[in-house]
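**Student:** could you look at this predicted model? Sequence included:
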Amino acid sequence: MTPAEAIAMLDGQLAEHGEDCILRRKEGSPLVDKDVTVRALVRGLRAEDIVGTATQAWSKVVITMTQVMAGGWPSGHVLAPGAADPRIPRTNDFLTVKGKQRQIMFADPISIDGTVVRVNLTVAG
């Protein structure tokens, strides 16, 4: 499976079964919100997922980079060789789900042949 095929397949599933959420990064001084609407699949944690500090108020989320890249999120960043991709959501970014802002606790980008095809997030709140 090529990266493009994997992204197209997941985008189709998210279009059919997902929901619109707002991905937000707060940056700068004073803080400025940088937002993009993404299609996401949001599911609560299962009993076996609740370990350590995780609670039932946490959720697992799946997104692709399709809307992130199309929206130029977050604006003003340059991709430097060898540096972390600033477009990948990170800890302390936020995801608004059904009107409730939730903090991203963990982001796990999944790649095929060096292309991010999916990002698994854990959000709290």
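**Tutor:** Yep, that arrived.
**Student:** when you work out contacts or count neighbours from here on, use the C-alpha atoms and nothing else.
**Tutor:** Fine.
**Student:** thought His77 was touching Ile88?
**Tutor:** No. Contact criterion C-alpha atoms under 8 Å: His77 and Ile88 do not qualify, at 11.7 Å.
**Student:** looking at those two now, which is surrounded by more residues?
**Tutor:** Taking neighbours as other C-alpha atoms under 10 Å, His77 and Ile88 compare with Ile88 leading, 18 against 11.
**Student:** against that first model, consider the following:
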Amino acid sequence: MTPLQALAALDLWLAEFGSPVILRRVTWLDGVAVPADVEMPAMVRGYQPHELTGSTVQGDSSVLLSPTPIIKAGWPGVPSADGTDVRVPVRGDKLVIAGRVRNIEAAAPIYVAGELVRIELQVSG
């Protein structure tokens, strides 16, 4: 499977089975907070008891996203000198799930042949 095929399959699956969420990053412009939102489908689930660790606690959720809506929206990111992929949410970004603002605690980008094809998040709150 090529990266484009993997991404297309994920996009179709999320469109059919995902729930709507809003990915939010707050940027600052002349001292004013400006939220940048991207509406997208996502798969959201709670963690199973055996998945709970010191940093993953009851009430946290696992979220699967496609990078496609993020890229299409030109979601804000500051190019990083250390090579960090600015398309990937970071700790401190927010995810609105069913009207509830949740905190992104961790993100794990998944690459196939060097192409970003999915993003897994841990959210809390």
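**Tutor:** Looks like it came in fine. Given the structure is predicted, the values throughout are model-derived calculations rather than measurements.
**Student:** would you say Ala40 of structure 1 is within a helix?
**Tutor:** No. Secondary structure of Ala40 of structure 1 (DSSP: H, G, I helix; E, B strand; the rest coil): strand, not part of a helix.
**Student:** ok, the alignment partner in structure 2 of it - contacts?
**Tutor:** The alignment partner of Ala40 of structure 1 in structure 2, by TM-score structural alignment, is Ala42. Applying C-alpha atoms under 8 Å, 6 or more residues apart in numbering, we find Ala42 of structure 2 in contact with 14, 18-21, 63-66.
**Student:** if I read this right, Asn120 of structure 1 contacts Ala107, doesn't it?
**Tutor:** Yes. Asn120 of structure 1 is within contact range of Ala107, at 5.8 Å (criterion: C-alpha under 8 Å).
**Student:** for the longest helix along structure 2, which helices and strands make contact with it?
**Tutor:** Using DSSP state H to define each element, structure 2 has its longest helix at helix 3-17. Judged by 3 or more C-alpha pairs under 8 Å, 6 or more residues apart in numbering; DSSP states H and E, the packing partners of helix 3-17 of structure 2 are strand 32-46, strand 115-124.
**Student:** one more time with 6 Å
**Tutor:** Applying 3 or more C-alpha pairs under 6 Å, 6 or more residues apart in numbering; DSSP states H and E, one finds that helix 3-17 of structure 2 makes contact with no other helix or strand.
**Student:** tell me which residues touch Ser111 of structure 1, please.
**Tutor:** Val117 (C-alpha atoms under 6 Å, 6 or more residues apart in numbering).
**Student:** check how far the host helix or strand of it sits from its aligned residues in structure 2, on average.
**Tutor:** Ser111 of structure 1 belongs to strand 100-112 when assigned by DSSP states H and E. Here the mean offset of strand 100-112 of structure 1 against structure 2 after fitting is 0.3 Å, by mean C-alpha distance after the TM-score superposition for structure 1.
**Student:** name the residues that touch stretch 74-84 of structure 2?
**Tutor:** Counting by C-alpha under 6 Å, 6+ apart, Val86 sit against stretch 74-84 of structure 2.
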